[in-house]
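Engineer: Have a look at this prediction, sequence included:
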Amino acid sequence: MSTVTTSLSDSPMPRRGAAADQAPLEPRLTRAWLLGIVGSLLLIASAFLPWTYDPALLGNVTIVGYPAPVQLMAIALGLLALFMTLVRKGPLARLGRHLGSPSGLKRLGIGSLVFMLLVLVGVATSDPALLAAADPGLWIGIVGALLVAAAGFLLPVRKVRSEPHQRFAGWVEILVIVALVALVLFGAAYGLGIEDAWVFVLFLTFVFAIGAGLAGGGFFAWLSIVAAHHSRVLLLATFLAAFAFPFTQGGSNANMSIATQVIIFAATAIGLNIVVGLAGLLDLGYIAFLGAGAYVAATMSESTFATIGWHPPFLVVVLIGACFSAVLGLIIGSPTLRVSGDYLAIVTLAFGEIFRLAMNNLDGAHGPNITRGPNGIPAIPDLEFFGFNFGDTHNLLGVDIPRFANYYFLLLLLLGLITLVFSRLNDSRIGRGWIAIREDEKAAEAMGVNVFGLKLLAFAGGAFLAGLAGTVKAHHDQSVTPDQYQFLESAFLLAAVVLGGMGTIGGVLLGAVVLKLLPEKLRFFSEYRLLMFGLLLVLMMRFRPEGLVANKRHQLEFHEDDEELADEIEHVHVEKVS
């Protein structure tokens, strides 16, 4: 094991007088340490006791000594809380110097408390008499989570700068990456298979609590360094896990339908990320480019209702649809990209509505019969490559691969291509020009950057990627209608970019998963789904405006006064360079 030092100023030696400052904090640290241990043990112990008397609730949490999946989540929260407590004092205290801020335990404690309170709400829905519905095990878990949160608040703030992140042997770091990717695969398969709405909400809360605790403890900062050193291993493990996902669904066509919709949404959002995340251009009509690619594929398909008599191979259709969308981007961008800010947003919003209305009017009565108006183009046949029909169920390695799983593999390849294009553009001279325009357009122009040309390229490039996704979406949905491409869809795409983290790939993928998966799994809340979505955005803008997965430099712009974050970014930057 080795650590990478940064500079003399980053030495773990305390500053002058630091020992005297830290001495009064020792009793407070001891109290927090004891509270954390007791709370963690209570949280773990509660999972082996019944939480309610009704076996129909939350997957049967009534059996003593046999934890249900929801109770296993409480055990995981307790074990992580116990570990994060022990590294603050005692034999494991050496690890605490490499785990960053003590806020990790506080965040984990708050998340655990929210988790247990949501369990209480879920149990109470069966019986208005709250005290009668919950068994002692649930109350013990709530007390334990409360003690963990209190321990997090009692932990003294570190007065000296944290040490550089610990590095381990290469095989250990690779093993951690593989295990983490496998854990994500298992979590995605389990979450998609949850049918109980309350259990799904608790699972999401559990994931966010674990993520918040690990982020506060510096795990993700360490992981970013390890990922930079083993980027090929991470990329290979991620794609292998993604390709293995259909084999975990037991031939479920419904779950794979949700997964394919998520990938289409994510691929389109990455294209929008070029326009919004890199170039800083607010586009509120981006869904029109996805629709343009879909309509090209539909009109050139072998559907009985197709209005164009030419049926070229699908690969040719893909290029035509992507280029057509790019041309639309050039047409709308040439006269409008000379304005910016609110004016650009209004113009792009109008373009999205113009596209939808034009598709409605190209019905043969108000214009040429190209799109069949509001009726759209249904009965689009499934794709077929070299005798392989995507609409049939195939058996691979003893597992049934249904229709949507076939499209899942195709869309995964498309997503990989779009991700590659985005990453290459981001790291290129063009990408740096886009970022310069986003940060300060006037300064970029003064430094010789071709502002208008790069903005136009961003618009056309993003439209091209959306057109690619649209051509596959037409065959996946088997129909194309104008009402699929409303303004609300553009708003959701923009929200995925902002929520996940502008300018990042992982952030946009995570944002797309959250915004596409939640409405599908939370149908239990019916009309309250949009309210929950709006609440989520408000909380994100308040507590994490940089997004779920943000670029560290971009994150610092939102937290200029956070000295600890500045130190962490400096450590990460120097260690990556080393």
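Structural biologist: Done, it's in.

Engineer: When you work out contacts or count neighbours from here on, use the C-alpha atoms and nothing else.
Structural biologist: Noted.

Engineer: ok, so what distance separates the residue lying closest to R372 once chain neighbours are set aside from T307?
Structural biologist: For R372, ignoring the flanking residues on the chain, the nearest one in space by Cα to Cα, 6 or more residues apart in numbering is D363 at 4.2 Å. Separation of D363 from T307 (Cα to Cα, to the nearest Å): 10 Å.

Engineer: Mutual contacts of those two, please.
Structural biologist: By Cα atoms under 8 Å, 6 or more residues apart in numbering, D363 and T307 have these common neighbours: N369, I370, T371.

Engineer: Narrow the residues you listed to just the buried residues.
Structural biologist: Among these, those scoring as buried are I370, T371 (criterion: 16 or more other Cα atoms under 10 Å).

Engineer: Let me have the shared contacts of D363 and T307 in a markdown table, extended by distance to Y295 and secondary structure.
Structural biologist: Output for the shared contacts of D363 and T307, formatted as a markdown table (distance: Cα to Cα, whole Å; DSSP: H, G, I helix; E, B strand; the rest coil):
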| residue | distance to Y295 | secondary structure |
| --- | --- | --- |
| N369 | 13 | strand |
| I370 | 9 | coil |
| T371 | 7 | coil |
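
Engineer: any chance of the shared contacts of D363 and T307 in CSV, plus distance to N389?
Structural biologist: Compiled in CSV, the shared contacts of D363 and T307 are given as follows (distance: Cα to Cα, whole Å):
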residue, distance to N389
N369, 30
I370, 27
T371, 26
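
Engineer: Structure two is appended below for comparative analysis:
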Amino acid sequence: MTTDTTKTAEAIPAGVTSRTTTLRRLIAVGGLATIASTFLSWTYTDEFPGDLTVYGYPGGLQVLTLVAGLLVLLYALASLEIKGLRWLAPTGTTKALQLFALGAFGTTWFTVIAITVELGGVVNLEPGGFVAAVASAIPVAAAFQLPDDTRKAARPKELPSWAEILIIVGAFAIALFAITYGIDTEYAELFTGYLITAGLAAAALFKAGLMARLSALTAKYRSIAVAAAFVAAAAFPFTQNTDQFTLIAVNILIFATVALGLNIVVGLAGLLDLGYVAFLGVGAYTAALVSGSTASAFDVEFPFWAAVLTGAAVSLIFGVVIGAPTLRLRGDYLAIVTLGFGEIFRITVGNLDGVSGPEITGGPNGIPNIPDLVFFGYSFGESHNILGFELGSYANYYLLMLVVMILVVVVFSRAGSSRIGRAWVAIREDETAATAMGINGFRVKLIAFALGATLAGLAGTVQAHVQSTVVPEMYQFAGPVPPNSAFLLAAVILGGMGTISGPLIGATLLYMIPAKLQFLQDYQLLGFGIALILLMRFRPEGLIANRRAQLEYHENDQLDVPDEGPPPSGVGIAKAGA
């Protein structure tokens, strides 16, 4: 009995097969030529960042082109059924090749155009630049002529447990290196090239089915995967020589943690909160007032743990006080009320300056000189030598914030899979139906609101000590510098509502891009708008979507059962029910 694969192969004409093989070989040649071009000089002057004048030693953006070319070559060889490489594309190579080729082409042509624009003309290009431009265009032209070979992934070969664990550890090590490289980029051109290469490479790996295989492994060895992720994240400060980029990582963790708390309110419970950043401010101001700042209106100095608990408790109280009278509203009305609360908080702390109101928050000047945290004699503001590595103050706060994030992730995952979490989802999907089934909608929404406020306040207590000052301008609905409510909401929607990794990725991208590309800070809201429009058009469920959202948003994309001939047993009933 012949298999479906054999039948398909027999049905394809020999000429088509030969043409496909030729195209794949051409892609491999183009990838090899792209790699070779990175060892040539692309410009004769070192005025362009990265020094692309050296022969035989890729530098700057050439390194990214080299990596992209290697990926093109690797997957081109996998498409040619080279033994030992078939595992790279469980669901097919065509779409992955197209994305990898676009990555190499985009990075190379961005570099060539940047050299031309910044240095004042095409005359600043060396022959190597022209070779790279032509070489990177070859795989793109060939890849988009390939027939689609998308298929259902076959059952993977069983490996020993130690081998599967090594794969998980290796994957997290590669992820750590890639993220560290992006954070450590020293100039805007290199970061832009990194975004092009990394973004398209990640999309290609998803299309190839390799990420699905890795997800299956991490689900199988969940505890080991969680430990590997924590170790990889904790290793980041040990890769840094200074605190320059560690501060960026600390802020990313703070904003990602707050976005994850907002995800409980928006992603699970479906409550549109436009003033969520106010709870971050409540926690930050509370910690500033009780941590011994010289500008504090209260002559108290709580220990670290007490300051953290106080900030979280006050945010919880504010969440209940604000939520109790407003959560009976729905939709746009609730959004308007929460937006008003956020603005009232900012205006209020700006008026508590001793002139317009009681002298508590310092008014527009805020509360400066917040001392560094001290925990059991360990000062977070001083450098410490750990395992032979010198860790600066921001590295200490990074590790502390990592622990806070783990706590928030545990709370989110446990709450989301609990009875109350299922009630949140029911309320989000249809509050009327959920209420009819016996769910107390007001109580359930108030719990979500209070829990989200508590987590934001917890992150705010750490933020106050990292920044060493708090001012009202830090907690706006929208502004040039994150965090703000628009930033947090965009992070949740962009990353994927109702998931854990989605808001983390969304917050990372939305913070890193303006931090690395300074000229975009004045156009942040424009960028948010464009990103959300594109997302709603091409991936409405977010970058990382849960299964429910993916099925809901793409239910019309499912293939219908053909009408010709009688359907197999049960198919007609399933189709009628759909």
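Structural biologist: That came through fine. Note that the coordinates shown come from a computational prediction; the quantities given were computed from them, not determined experimentally.

Engineer: After superposition, what is the TM-score?
Structural biologist: Here the superposed chains carry a TM-score of 0.89, computed using TM-score structural alignment, normalised by the length of the first structure; 554 aligned residues with a Cα RMSD of 2.6 Å.

Engineer: Check the shared contacts of D363 and T307 of the first structure against E163 of the first structure and report the nearest one.
Structural biologist: E163 of the first structure lies nearest to T371 out of those, by Cα to Cα, at 62.6 Å.

Engineer: so which helix or strand takes in the aligned residue in the first structure for T435 of the second structure?
Structural biologist: In the first structure, the residue paired with T435 of the second structure is E445, using TM-score structural alignment. Using DSSP states H and E, E445 of the first structure maps to helix 441-446.

Engineer: mind listing what's buried in that helix?
Structural biologist: Buried positions in helix 441-446 of the first structure, judged by neighbour count with 16+ other Cα under 10 Å: E441, A444.

Engineer: Report all helices and strands that the helix or strand that it is followed by contacts.
Structural biologist: Moving toward the C-terminus from helix 441-446 of the first structure, the next helix or strand (DSSP H and E) is helix 451-477. Here helix 451-477 of the first structure touches helix 253-273, helix 287-299, helix 314-336, helix 403-427, helix 429-439, helix 441-446, going by 3 or more Cα pairs under 8 Å, 6 or more residues apart in numbering; DSSP states H and E.

Engineer: Leaving out the residues flanking it, which one is nearest to the one residue sitting closest to the centre of the second structure?
Structural biologist: Central residue of the second structure (Cα atoms, centre = their mean): I505, 1.2 Å from the mean position. Spatially, and ignoring its direct neighbours in sequence, I505 of the second structure is nearest to G495 (5.8 Å; Cα to Cα, 6+ apart).

Engineer: and that neighbour, what pairs with it in the first structure?
Structural biologist: Residue correspondence to the first structure (TM-score structural alignment): G495 of the second structure is matched to G500.

Engineer: thought that match was touching N551?
Structural biologist: No: look at G500 of the first structure against N551 with Cα atoms under 8 Å: they stay out of range, at 10.7 Å.

Engineer: Settle it for me: which of these two has more neighbours?
Structural biologist: G500 (28 against 15; other Cα atoms under 10 Å).

Engineer: And the more buried one, how far from T85 of the first structure?
Structural biologist: For G500 of the first structure, the distance to T85 of the first structure equals 30 Å [Cα to Cα].

Engineer: Name the nearest residue to T371 of the first structure, ignoring sequence neighbours.
Structural biologist: In this structure, T371 of the first structure finds its nearest non-sequential neighbour in L362, 5.5 Å apart by Cα to Cα, 6+ apart.

Engineer: Identify the residue of the second structure aligned to the one you found.
Structural biologist: Counting by TM-score structural alignment, L362 of the first structure lines up with L352 in the second structure.

Engineer: again, but for A124 of the first structure
Structural biologist: Aligned partner of A124 of the first structure by TM-score structural alignment: T116.

Engineer: Is that match within a helix or a strand, and which one?
Structural biologist: Here T116 of the second structure sits within helix 94-119, counting by DSSP H and E.

Engineer: Packing partners of that helix?
Structural biologist: On a contact count with 3+ Cα pairs under 8 Å, 6+ apart, helix 94-119 of the second structure meets helix 61-79, helix 127-143, helix 188-208.

Engineer: most tightly surrounded among those helices?
Structural biologist: With neighbours taken as mean count of other Cα atoms under 10 Å, these reach their highest mean count in helix 61-79, at a mean of 25.

Engineer: And the contacts of stretch 419-433 of the second structure?
Structural biologist: So stretch 419-433 of the second structure is contacted by 268-271, 415-416, 434-435, 439, 441, 444-445, 448 (Cα under 8 Å, 6+ apart).

Engineer: Show the buried residues in those residues.
Structural biologist: L268, A269, G270, L271, A415, G416, A434, I439, G441, V444, K445, A448.

Engineer: would CSV of the residues you listed with distance to P139 of the second structure be doable?
Structural biologist: Listed next are these as CSV, based on distance: Cα to Cα, whole Å:
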residue, distance to P139 of the second structure
L268, 43
A269, 46
G270, 44
L271, 47
A415, 47
G416, 45
A434, 53
I439, 57
G441, 55
V444, 54
K445, 52
A448, 50
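
Engineer: Closest one of these to T34 of the second structure?
Structural biologist: T34 of the second structure has its nearest neighbour among these in L268, at 46.0 Å by Cα to Cα.

Engineer: on that earlier part again, with distance to D243 of the second structure added, can I get the helices and strands packed on helix 94-119 of the second structure in CSV?
Structural biologist: Listed next are these as CSV, based on distance: least, Cα to Cα, whole Å:
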stretch, distance to D243 of the second structure
helix 61-79, 24
helix 127-143, 35
helix 188-208, 19
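
Engineer: ok, A96 of the second structure touching G209?
Structural biologist: No: A96 of the second structure lies out of contact with G209 (Cα under 8 Å); the separation is 9.2 Å.

Engineer: who has more neighbours, these two?
Structural biologist: More crowded of A96 of the second structure and G209, by other Cα under 10 Å: A96, with 28 against 23.

Engineer: how about the nearest residue to the more buried one, chain neighbours excluded?
Structural biologist: A204 (4.3 Å).

Engineer: residue contacts, that neighbour?
Structural biologist: With contact set as Cα under 8 Å, 6+ apart, A204 of the second structure has these partners: K95, A96, L97, Q98, L99, F100.
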